[in-house]
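Undergrad: this one's sequence-less:
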């Protein structure tokens, strides 16, 4: 890869060398269990991002380095609103690591003015990983800006397609199902009923003190907390 120097004077090669020095076999073993092929402790990665501060050119250079840790760092130091629509679309299709995919959607796309334009396009994509990003953006709208969404139609799609969807898409659709039930009382009974019939993530192992991702349990617990005033 050709040497790239940013206006701030930091080169991509220098940052990649620093990331290599942070490589920790124990961190890699933990990350690889979740499908993430890097060995950098995320606390140290965030500390490096804090030191580098926002550098869009450096972020773009790191993204093209074909390295998961470098891409994660790029997402922490970029300017989310600076990416064009086609650039974001290409980045999403390049983000095969679950953590990179998650950070790209949550830290960058959701803050970008093209998010709503991309949301339905991604939802309809044949690639289930891309489609899962569209569902994640839809879940955000369900919670924060539901005006204009056809929640009944969303529940129809979830009821028909979630049971047999690939894992990451299934997880995103299940989150949308739960969010509809949590946020919209008029659809709550149907959302719970869909969850009970499909039984998606019913037996998912849940740590003590955490809420199960099984939609009926998730919905009931979040509604209970809101009614008791323990959450906003």
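TA: Noted; the coordinates are in hand. Bear in mind that the values here come from a model prediction, so they are computed numbers and not experimental data.
Undergrad: from here on, contacts and neighbour counts on C-alpha atoms
TA: Will do.
Undergrad: how close does residue 36 get to residue 95?
TA: Look at residue 36 and residue 95: by CA to CA, to the nearest Å, they are 11 Å apart.
Undergrad: tell me which of these two has more neighbours.
TA: residue 95 (21 against 18; other CA atoms under 10 Å).
Undergrad: my read is that the more buried one contacts residue 89, right?
TA: No: using CA atoms under 8 Å, residue 95 makes no contact with residue 89, being 10.1 Å away.
Undergrad: pick out the residue nearest the middle of the chain.
TA: With distances taken as CA atoms, centre = their mean, residue 102 lies nearest the centre of the chain, 2.6 Å away.
Undergrad: ok, and here's another one to check against it:
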């Protein structure tokens, strides 16, 4: 499909739209109507297409941007490009895919992580916390975990929803991955009570940090 034009790609995306998919996504703050498995299959047929990815992103259409993320070359973006894109992302799914599939693979990942953590825009700051969680789990060397816990303790309770979720994710992973901080993490979770009453489906783990950590650590000990 090396000769596929933007118009042709957008036409196929429209054909893949499904009203039921849109209705489900809208409940989570997303607005695309394309099944993600079908979108991934489409991206596989297209292959890596950096120029087309840029054109798709510029349409501002969420499905097109998700496709752009799947066919781009993550290391081709400059730091400023990625900073602009995370501010343009618009919906949670586009932002999450951008951070996980592009920014994390970029040579600018660490400088963006530090900059975004301090950004006054809570949506951008949430991206910084997502990148920080990845470091907590995979590459914690050099991170001030105690300092991060201090920030979470002071700010998570009153943070906007998306930022609160990202900070809570980081808090939980510090407790799971770093036993020396576990008691403090659980204490913070118990006092702040963030997501304590979040409805959790059967057989799923609660995002409330004290319950989440206890369940995950217990499972690990049983292995």
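TA: Thanks, I have the structure now. In this text the structure is predicted, and so the values were computed from the model without any measurement.
Undergrad: what range in structure 1 does stretch 55-67 of structure 2 sit on?
TA: Aligned by TM-score structural alignment, stretch 55-67 of structure 2 corresponds to residues 61-73 of structure 1.
Undergrad: what's the matching stretch in contact with?
TA: Stretch 61-73 of structure 1 is contacted by residues 1, 4, 12, 16, 19, 36-40, 45-46, 49, 59, 74, 97, 99-100, 103 when judged by CA atoms under 8 Å, 6 or more residues apart in numbering.
Undergrad: list the buried residues of that stretch.
TA: Using 16 or more other CA atoms under 10 Å as the burial criterion, the residues of stretch 61-73 of structure 1 that qualify are 61, 62, 63, 68, 69, 70, 71, 72, 73.
Undergrad: from the residues you listed, which is closest to residue 218 of structure 1?
TA: Taking CA to CA as the measure, residue 218 of structure 1 sits nearest to residue 72 out of those, at 29.2 Å.
Undergrad: burial measure for residue 210 of structure 2, as a count.
TA: Neighbours of residue 210 of structure 2 under the rule other CA under 10 Å: 21.
Undergrad: counterpart of it over in structure 1?
TA: Per TM-score structural alignment, residue 210 of structure 2 is aligned with residue 216.
Undergrad: didn't residue 199 of structure 1 look like it was pressed against residue 213?
TA: No: Residue 199 of structure 1 is beyond contact range of residue 213, at 10.8 Å (criterion: CA under 8 Å).
Undergrad: re the thing from before, now do the same end-to-end measure for the match of stretch 55-67 of structure 2.
TA: End to end - CA to CA - stretch 61-73 of structure 1 spans 11 Å.
Undergrad: how distant is it from the center of its chain?
TA: Between the centre of stretch 61-73 of structure 1 and the centre of its chain there are 17 Å (CA atoms, centre = their mean, to the nearest Å).
Undergrad: next: stretch 64-75 of structure 1.
TA: Distance, stretch centre to chain centre, for stretch 64-75 of structure 1: 16 Å (CA atoms, centre = their mean).
Undergrad: residue contacts, residue 150 of structure 2?
TA: Not one residue lies near residue 150 of structure 2 by CA under 8 Å, 6+ apart.
Undergrad: so what does it match up with in structure 1?
TA: Matched by TM-score structural alignment, residue 150 of structure 2 corresponds to residue 156 in structure 1.
Undergrad: and its match, what helix or strand is that in?
TA: Element membership of residue 156 of structure 1, judged by DSSP states H and E, is helix 151-161.
Undergrad: comparing that helix with structure 2, how large is the average distance?
TA: Following superposition, helix 151-161 of structure 1 is found to deviate from structure 2 by 0.5 Å on average (mean CA distance after the TM-score superposition for structure 1).
Undergrad: in that helix, what counts as buried?
TA: Buried residues in helix 151-161 of structure 1, defined by neighbour count with 16+ other CA under 10 Å: 151, 154, 155, 158, 159.
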